[in-house]
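**Q** Here is my input, please return the structure:
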Amino acid sequence: MTPGTLLQQITDYANRANPYPLYAELRKTPVARQDDGSYLVGGYYEISSLLHDPRISSDQRNLVARDGGEVEEEAGLPPSMIRTDPPEHDRLRRMAMRPFGPPHAPRRVHEMGGELHRIVSGLIDGFQGKDHVDIVDDFSYPFPVTVICRLLGVPREDESRFHVWADAMVGAADPTPSADLEERQRAGMRARTELGRYLAGLAEEHRRSPGDDLLSALATDHGPDGQMSMAELASASVLLLIAGHETTVNLITNGMLTLLRYPEHLERLVKEPEVVVPMVEELLRYEPPVHLALPRVALADIEVKGTVIPRGSTVWLGLASANRDPRRFDDPDRFDPDRKENQHLSFLGGIHNCFGSPLARLEAQIALTELARRLANPRLVEDPPPYRPNPLLRGPRHLAVAFDGVQG
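**A** Predicted structure coming up:
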């Protein structure tokens, strides 16, 4: 296998269940030019450096449109903050963060703990009388979508509408070449537009009659950077809903799959529930919900590990590869919840570090602890399970789990 075909192999669905041998091959040439002219980076230190390098742009307006695809602005919404660079990124992030976390709203996520427990308990109560469930459809999908909708202030009766929108947008982000690529991209744009219009309308209602939800806060906040325009608010809300939901589905599902593969750790979680904090960190490293970061573009010639990435090149960052780099992690292919200094890159780094990570961590901690505690003798029905098509957001599409009952 040549380094120039690695991206093609990694994104090939045939390798979705176990792409890690490909990442090991990538790390032999940590910066590899691909046949399409892009560059794939797989080393921990190289990726960490690029995440902090202002010469790498996340702004898709600096990217050449792939296969004639549209740019995000044509969908009627401005780019989300993760697709912008400073100073625009910094302004949008500050405004989005004010009602969500420190320093202005330091307890918002912490105070959601009780609600998260109630949602998880209700979902597991629904397993009563069954001897198997699909963890994805019956738990790890409905849990975070319920959480993010309640956080934003979306009416419960509208929650089901997001499944279709989310699937279309995730499908559009799949870079795998296929006959329906253009149609998937158009469907993704339509979904983003429809979702943005829905959330903008809801935000306008919340502006007139605000509550204690995030949409109300974003719609009424007047901070040092001023007030978000309705288009910016809709774009930020779409990002929060999709990014705050899709990645958490994978985190919980990958976590449960790993624990069922290593039942000694599942049993330990039952006996020592406090171990869930480092356990989730190790799950984030070992089976991350995002394998490839959204593509970047080099704004200048950049030398990395002896390879020059030319100005204008598309750059792919292999987060999952970095998380198993033996230069950074001892025995990286071993699942070890007691691992020290577990500074994985699953939530990126630098200015684009995921600001929703505290909520994702808390959701996974509560979900996995309760699943381990309440399911009697859980076991996998199929291993490996069927995976989602998207190679960026890697996780099982279904995870059938059998058990002997549900404990109180």
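**Q** C-alpha only now, for contacts and for neighbours.
**A** Will do.
**Q** quick one, helices of the stretch 201-350 of the chain?
**A** 214-220, 230-261, 263-271, 276-286, 319-322 (DSSP state H, counting those that start in this stretch).
**Q** Pick the most deeply packed of the ones you listed.
**A** Most buried of these, by mean neighbour count (mean count of other Cα atoms under 10 Å): helix 319-322, with a mean of 29.
**Q** Another for comparison:
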Amino acid sequence: MTPSLLHQILDHAHRADPYPLYEQLRATPVYHEEGGPYVVSTYYEIRRLLHDPRISSDARKLTSITRDPLAQSAQGESALPTNFLRLDPPEHDRLRRMTNRPFGPPHCPHRVDQMRPDLHRIVSGLIDAIAEPDRIDLVEQLAYPFPVTVICRLLGVPQEDEPRFHTWADTVAASLDPDPDADPVTRGKAAHEARKQLGMYLAGLIEERRTKPGDDMLSALATADSPDGAMATMELLSTAALLLIAGHETTVNLITNGMLTLLRNPHVLQRLQADPRHAVPIVEELLRFEPPVQLLPQRTPLTDIEVGGVTIPKGASLWLALAAGNRDPQRFQDPDLFDPDRNDNQHLGLGSGIHSCFGAPLARLEAQLALSELARRLDNPRLLQDPPPYRRNAVLRGPRQLRIACDEVRP
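**A** Alright, predicted model coming up:
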């Protein structure tokens, strides 16, 4: 019996190149298997739904009995305190406003840009530490430690505590990937213990920042006196956990997918080597071409809605296939071509609407700096394995390892 199209998309065997399957998915703009989720895959329909107030992100609004093929990967996330990404207005809007005050415009318009020198030092230090140019794992040696270190600095985690933070983040992030070969009980216990330790640590750090605030973001959130009031401790814990996990998971994949794509397109890599300013349009095209977040599952309509001539009932499970929409030929010319010179590149790589990626400015800057420095400093970089081994997660798609080599690491 041939597996269903959705089953094939979620099958790890197709993780290296799911895009032909997404093309098939777009042939039916609203794909639905009996008892399964409704999957929307075309650009304009996805964009409209991302801005539709009738679509809920709150899992508690899901009322239909649906087979959820992503239940195993979602299980790890659900054990974390509910964060504002999984809430609807007005709770979502209040918490997002409060979190944004110390992070971006209009109250802190320069927060991210002022981090640029520190980000450059972190990236440079990680590249300096490459001891064997002929054997580099870009994930382990740069793409993972870079954004985790950045989040630690942003939140105000003391540098001596960063290794502990890295360990917890690694364990929690690993729990989001389905792994049929691992013992689920052992894996679940490890993830639960990591969340517990992380929560206890953050709670202690929050109390410390309330009495002795610094210039970090956690201090600002812990001592805020905004028109929305102050965050409760549990709200602050859930927000800090969100910044940690979401703040590094997507960036790891963006950097790794980015270097893989550049090595497959050497003419673009050469342009970046010649002029680091090309990093800006390159990262935008990467967000369209190889988005780190491929699917948005666990949405649900608050009322019956019609999409593409199909009625999606109230309370049903709704998935938005962002990666499929990003390659919709009705929106993008030559969608399977990696083209940083593309005009009007309004991709879905960081979402859209009220739930668009909160940390998008920081993720963009991290990827731009990482890729431009790698292009500048690695002499004759090349892939040692193509395709690389991929993580099992179908939502957060990216290589588990990216083995590359170069002739030397330039100063």
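**Q** follow-up on the earlier one: so for Arg61 of the first structure, which of the helices of the stretch 201-350 of the first structure sits nearest?
**A** Nearest to Arg61 of the first structure among these is helix 230-261 (15.7 Å), distances taken as Cα to Cα.
**Q** just to revisit the earlier point, save the helices of the stretch 201-350 of the first structure as a markdown table, and put in distance to Val164 of the first structure too.
**A** Shown next, in a markdown table, are these (distance: least, Cα to Cα, whole Å):
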| stretch | distance to Val164 of the first structure |
| --- | --- |
| helix 214-220 | 21 |
| helix 230-261 | 11 |
| helix 263-271 | 33 |
| helix 276-286 | 27 |
| helix 319-322 | 27 |
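**Q** Those helices: which one's closest to Tyr198 of the first structure?
**A** Nearest of those (Cα to Cα): helix 230-261, 8.5 Å.
**Q** Remind me what the closest one packs against, helices and strands.
**A** For helix 230-261 of the first structure, the contact count by 3 or more Cα pairs under 8 Å, 6 or more residues apart in numbering; DSSP states H and E identifies helix 142-152, helix 181-208, helix 214-220, helix 263-271, helix 276-286, helix 357-374, strand 379-380 as packing neighbours.
**Q** Just send those back as TSV, with distance to Ala105 of the first structure too.
**A** Shown next, in TSV, are these (distance: least, Cα to Cα, whole Å):
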stretch	distance to Ala105 of the first structure
helix 142-152	13
helix 181-208	19
helix 214-220	11
helix 263-271	31
helix 276-286	23
helix 357-374	13
strand 379-380	40
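**Q** related to what we said a few turns ago, out of the helices of the stretch 201-350 of the first structure, nearest to Gly126 of the first structure?
**A** helix 230-261 (17.8 Å).
**Q** residues in the second structure matched by that closest one, start to end?
**A** Matched against the second structure by TM-score structural alignment, helix 230-261 of the first structure falls on residues 233-264.
**Q** And for stretch 325-345 of the first structure?
**A** Taking TM-score structural alignment, stretch 325-345 of the first structure hits residues 328-348 over in the second structure.
**Q** Next, the residues that contact that stretch from outside, please.
**A** Applying Cα atoms under 8 Å, 6 or more residues apart in numbering, the contact partners of stretch 328-348 of the second structure are 23, 26, 42-44, 47, 281-282, 284-289, 322-323, 325-327.
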